[in-house]
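Engineer: Just to be clear, the model below is a prediction. Sequence and coordinates:
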Amino acid sequence: MGEIQNNLISSFATCRKCCKVLACDSLKPVLAAVDEHLNVCHHDSVHFDSELPEFRTQGGVHIHADGLTVTAPVLMWVKALDLLLYKMKRVGFDFSRVRALSGSGQQHGSVYWRKGASQTLNQLIPDQKLHRLLRDSFSVCDAPVWMDSSSGPQCLHLEAAAGGALRLAELTGSRAYEVATQRCKGGCFSKAEIFSKRISLVSSFAASLFLGDYAAIDYSDGSGMNLLDIRTKTWSQILLDATAPGLGRLLGAPLPSTSVLGPISSYFVHRYSFSESCRVVAFTGDNPASLAGMSLQPGDVAMSLGTSDTVFLWIQQPRPALEGHIFCNPVDQDMYMALLCFKNGSLTRERIRNECAEGSWEVFSTALRETPLGNNGSIGFYFDNLEITPSAAGVHRFDGDDNKVSWLSPQVEVRALVEGQFLSRRVHAERLGYCIVPGTRVLATGGASSNHAVLQVLSDVFNAPVYTIDMSDSTCLGAAYRALHGTMTSTTTTLKCKNQYCC
């Protein structure tokens, strides 16, 4: 989805007195420790391809011969955690001060536990490494991940079972996409007898390692599976039946994303000197964790302006549609979040810069400053590549009289592009239930967020102040913030990140 990479696990949590928090994520598991003021005290990572070459991955995955099937070795994830914790121990990190831990994992990936794995998790031997202890615990050694696109027929089947694509979206938050975890019914559930115990998402799999037992899937990550009713927050029986017999038993009941699952496994107490009082807060998906890491609040919108543009929204009354994704909110279980992906982002802006602004961002910015807000009615929709939101292609220009034209002057074209892009982001956000409210903030990140003239247009379109943020570790930090949040007695406490006001 968008530019999101192959994320594994993310984040541990807060610590006593100095309130540190740990976290892991991305093409490599990353770990961060934060104090009670949300300051990062420790940061570490493991790169799958270079530090675990025995698994022979590229970008952390295996792309199969059909070009559609994409998987990742489950034991690679486990061994990466072994290595990550070893690195921390080697530099003297004090695990005994960790008060709680949480994490995130790439959405839409799934892990299949073999019968007897629960007993293995409960009886881990502290003087042995996790990847050796769990080597026989998985029914499927290579887990399907979000990049997999081999489940087209299953998507059509699920939409038909729900009563159509729109009905499925209304029920689960989105129409059936090939990335959704229900894909696994095709290749995996054809051997259902080997899945006699448990199916986890990547996030709940990682939580299970720390918990020493099967961890529940949280509402937010679970709502990306096309199986969870996002309003009742229970599995839809119709969709479970359409996917595989007995699937509800294999998934287990979902829990609120803020749930404390229990104390950390004694394995980590004895091997790394974690405190017995350290608590495991439910892990969630990478996108929900990013929302938490950006500290979005009701009415806020975050926009990543990269090769593709990705929009994160905090929504109170969702209106699922055929475009975009609605998830249960990972911070407030009575709220929702939305995700919109737009394929034509910075590359299209760069093309117009080259054609209309002499290849110069300074000239591009001058064009935006010297043309009026609204562009005298001229606007354009620039889909150099087949767009995701909406599904469309081609370049479409309109003058101030709503006539389709083949040419606009260079300065007018620059503003037509930027205003058209941001108006599209707002229109599609509002179709999903997003509302601009007093206090709305726009949080911008990515390459284009360094251009003040572009951000001024963004501010004008959303009629709200724009702040720039660093999202590079938002998934990791979001998991850490959620761990801290999970230990707080007051659910009204808000976590605020540091933003830079732009316009």
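Structural biologist: Yes, it's here. Numbering: from 1, shown residues only.
Engineer: can we go C-alpha only for contacts and neighbour counts from here?
Structural biologist: Will do.
Engineer: From Gly380, how far out is Glu323?
Structural biologist: Here the criterion is CA to CA, to the nearest Å. By it, Glu323 lies 20 Å from Gly380.
Engineer: I meant to write Asp309 there.
Structural biologist: Per CA to CA, Asp309 is found 17 Å from Gly380.
Engineer: swap in Gln154?
Structural biologist: Counting by CA to CA, the gap from Gln154 to Gly380 is 37 Å.
Engineer: neighbour-wise, which of those two wins?
Structural biologist: Gly380 (23 against 20; other CA atoms under 10 Å).
Engineer: I'd assumed Leu417 was in contact with that one.
Structural biologist: Yes: between Gly380 and Leu417 there is a contact under CA atoms under 8 Å: 5.6 Å.
Engineer: Kindly indicate whether the residue nearest to Val311 when sequence neighbours are not counted is helix, strand or coil.
Structural biologist: Once flanking residues are discounted, Val311 sits nearest to Met303: 4.6 Å by CA to CA, 6 or more residues apart in numbering. Going by DSSP: H, G, I helix; E, B strand; the rest coil, the secondary structure assigned to Met303 is strand.
Engineer: try it against this one:
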Amino acid sequence: MELVAGIDAGTQSLKVLVYDPAARKVVASTSASLELASGADGSREQAPADWVAALNSCFAAIAPAVRSRIVALAVSGQQHGFVPLDAAGQVLAPAKLWCDTSTSAECTQIMDAVGGTAQTIAAAGNPILSGYTASKLPWTKTHRPEAYANLATILLPHDYLNFVLTGERFCEYGDASGTGWLDVRTRTWSPDLLRATDPDRDLAACLPPIAAPEALYDIAPAAAKTLGLPATVKVAVGGGDNMMAAIGTGCVTPGRLAMSLGTSGTLFAYSDTPVVDPEGAWAAFCSSTGGWLPLICTMNCTVVTEQVADAFDFNTRHADGHLRNTPPGADGLVMLPFLNGERTPDLPLGKGVLAGLDTTNMTPAHFYRAAMEGATYSLKYGYDAFVRGGMQFDRIVLTGGGSNSAQWRQLVADVFGLPVDVPTQSEGAAFGAALQALWALGHARGEGASIADITERHVALDPQLSARPDPARGHAYATAYARFLRYLDALTPLQRG
């Protein structure tokens, strides 16, 4: 009769999923939309209070009889966000998010202070890329001096929701590795990166302790009352949305490649050892299960297809017809879909580009196909780096909102030349958080099941949603991808200003 819950605080919405492990089914799922404040300088911010309001709204929409059976929960959250708290736990400023490119100059400043990109990777395993948490601290020091002066604790979005739920300030290895401050090889904060970010204060004093992956905390009485949950609920450490999606797709053992088609696009694969690229071609993150999670992130995925659909006044849920009515390669129309700047390829100041327009392809269907292909080609660009690094995969497990599109599933299979499978639970991050809570609870009870055991038992694939590569289409996409790369190479100097 026991239930576990997963909370996924994303960029566009917050979702709550309640799972029955005995019946192996989701018994409740709710969501609440979130507003994003955007600025012409590339700033992307949200009010943490809105996350809390959305959390309260989601739980209020779940039947009391279901809430009363929840025994453990965990939070998945958008990575890289910067939530500054004062000593009393009050938020000092809006949270700057993963897609905020207004601090790209600060990324360079930090790496220059370490000695350059190569030295930064040597010190911590990752360069400081656009959107990483580290760059937001010096920006805050310059632009929000009062918040900087009163800063006591730096939390990530999922850390902040854990703080609301438990009253405790802590983080975990997976999400912490996306700050840019964590030495991913040793799983400790890098003194060199902290000093390079701010030589005037001890940033280590502002960073919360790092909790073990299987740690459990008690829910705060006030939070339990507000959410209508039992006072005995346990809160697992959770993690970044990519780390939780890795659990939700079963990507917790070597050899499996997962792809998330959400607001951003990601590729990630589990490893038992650190996988650091000396050129910084991928993010050398930690997992939230005790290992590592080499990861490729693009900043523009479903956000691009949705923008095109909005521009032409149609719903993305009914857009597969546009793909069926246009050929692979969109009759030569190419989109560099960098509406939010881009991380892969590394063009934080990049802008979207349409190329190859002619009288045959200037239609809404072609624009939509070019957007979907462009978002997929950006991920292929990152995948090629994985392959050059010696990684090998025999299939892709797909999650995120884009996985609901049959045409996009087939597009991924054809572009990557790999079979595509889709879990029955489409909300990979929320489901992964629920499974992490289940794992941590079992560990505390001495049950001994590993996270791999848990995912083997509970992550099921839907055979009706699988896609297999078609050689003929694959050839056409290879030609179109080569065209995309030529435009990318030609326009990169302009994109870097």
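Structural biologist: That came through, no problem. None of these values were measured; they are calculated from a predicted model.
Engineer: How many residues are close by the residue in the first structure that Val75 of the second structure lines up against?
Structural biologist: In the first structure, the residue paired with Val75 of the second structure is Gly103, using TM-score structural alignment. By other CA under 10 Å, 36 other residues sit near Gly103 of the first structure.
Engineer: you'd agree Gly103 of the first structure is up against Ala23?
Structural biologist: Yes: Gly103 of the first structure lies in contact with Ala23 (CA under 8 Å); the separation is 6.1 Å.
Engineer: give the contact list for Ala338 of the first structure.
Structural biologist: Applying CA atoms under 8 Å, 6 or more residues apart in numbering, we find Ala338 of the first structure in contact with Val311, Phe312, Leu313, Trp314, Ile315, Gly324, His325, Ile326, Phe327, Leu432.
Engineer: of all those residues, which comes closest to Pro263 of the first structure?
Structural biologist: Nearest to Pro263 of the first structure among the contacts of Ala338 of the first structure: Phe327, at 27.3 Å, using CA to CA.
Engineer: and that closest one, how many neighbours does it have?
Structural biologist: Counted with other CA under 10 Å, the neighbours of Phe327 of the first structure add up to 28.
Engineer: Please pull up the equivalent of it in the second structure.
Structural biologist: Looks like Phe327 of the first structure aligns to Phe285 there (TM-score structural alignment).
Engineer: Relative to Gly248 of the second structure, how far out is its match?
Structural biologist: 17 Å.
Engineer: How about residues contacting the longest helix along the first structure?
Structural biologist: Across the first structure, the longest stretch assigned as helix under DSSP state H is helix 410-431. Contacts to helix 410-431 of the first structure, defined as CA under 8 Å, 6+ apart, come from residues 311, 313, 319, 321, 340, 349, 352-353, 356-357, 364, 367-368, 371, 374-375, 378-382, 389, 454, 457-458, 461-462.
Engineer: Recalculate using a threshold of 7 Å.
Structural biologist: For helix 410-431 of the first structure, contacts defined as CA atoms under 7 Å, 6 or more residues apart in numbering pick out 319, 352, 356, 364, 367-368, 371, 375, 378-382, 457-458, 461-462.
Engineer: Please apply the same query to stretch 248-258 of the second structure.
Structural biologist: Stretch 248-258 of the second structure is contacted by residues 246, 267-271, 393, 395-398, 423, 428-429, 431-432, 452, 455, 459 when judged by CA under 7 Å, 6+ apart.
Engineer: just so I have it, where are all the helices in the stretch 401-503 of the first structure?
Structural biologist: 410-431, 452-462, 474-486 (DSSP state H, counting those that start in this stretch).
Engineer: and Pro345 of the second structure, that one's in a strand?
Structural biologist: No: Pro345 of the second structure is assigned coil when assessed by three-state DSSP, not a strand.
Engineer: In contact with it, which residues?
Structural biologist: For Pro345 of the second structure, no residue meets the contact criterion (CA under 7 Å, 6+ apart).
Engineer: any idea how far Gln119 of the second structure is from it?
Structural biologist: From Pro345 of the second structure to Gln119 of the second structure the distance is 21 Å (CA to CA).
Engineer: Ala49 of the second structure now?
Structural biologist: Distance, Ala49 of the second structure to Gln119 of the second structure, using CA to CA: 38 Å.
Engineer: So which of the two has more stuff around it?
Structural biologist: Between Ala49 of the second structure and Gln119, counted using other CA under 10 Å, the more crowded position is Gln119 (18 against 13).
Engineer: what helix or strand does the more buried one sit in?
Structural biologist: According to DSSP states H and E, Gln119 of the second structure maps onto helix 117-124.
Engineer: Give me the helices and strands touching that helix, please.
Structural biologist: Under the contact definition 3 or more CA pairs under 7 Å, 6 or more residues apart in numbering; DSSP states H and E, helix 117-124 of the second structure sits against helix 104-114, strand 182-183.
Engineer: So which of the ones you listed is nearest Gln79 of the second structure?
Structural biologist: Gln79 of the second structure sits nearest to strand 182-183 of all those, at 13.8 Å, using CA to CA.
Engineer: Mind giving me the packing neighbours of that closest one?
Structural biologist: Using 3+ CA pairs under 7 Å, 6+ apart: strand 182-183 of the second structure touches helix 117-124, strand 188-189.
Engineer: For burial, what's the neighbour tally of Gly432 of the second structure?
Structural biologist: For Gly432 of the second structure, the neighbour count with other CA under 10 Å is 34.
Engineer: So it sits against Met243, correct?
Structural biologist: No: look at Gly432 of the second structure against Met243 with CA atoms under 7 Å: they stay out of range, at 8.2 Å.
Engineer: residue boundaries of the helices in the stretch 251-400 of the first structure?
Structural biologist: Secondary structure of the stretch 251-400 of the first structure by DSSP H, counting those that start in this stretch: the helices cover 266-272, 286-293, 346-356, 361-370.
Engineer: most tightly surrounded among those helices?
Structural biologist: helix 286-293 (a mean of 28; mean count of other CA atoms under 10 Å).
Engineer: Tell me the residues of the second structure aligned with that one.
Structural biologist: Using TM-score structural alignment, the partner range for helix 286-293 of the first structure is residues 241-248.
Engineer: Check the mean deviation of the matching stretch from the first structure.
Structural biologist: Stretch 241-248 of the second structure differs from its equivalent in the first structure by a mean of 1.7 Å after superposition (mean CA distance after the TM-score superposition for the first structure).
Engineer: I'd like the distance from that stretch to the chain centre, please.
Structural biologist: Taking the mean of its C-alpha atoms, stretch 241-248 of the second structure sits 8 Å from the chain's own mean (CA atoms, centre = their mean, to the nearest Å).
Engineer: Repeat that for stretch 382-402 of the first structure.
Structural biologist: Averaging C-alpha positions (CA atoms, centre = their mean) puts stretch 382-402 of the first structure 27 Å from its chain's average.
Engineer: Tell me the buried residues in it?
Structural biologist: Within stretch 382-402 of the first structure, the residues that count as buried by 16 or more other CA atoms under 10 Å are Tyr382, Phe383, Asp384, Glu387, Ile388, Thr389, Pro390, Arg397, Phe398, Asp399.
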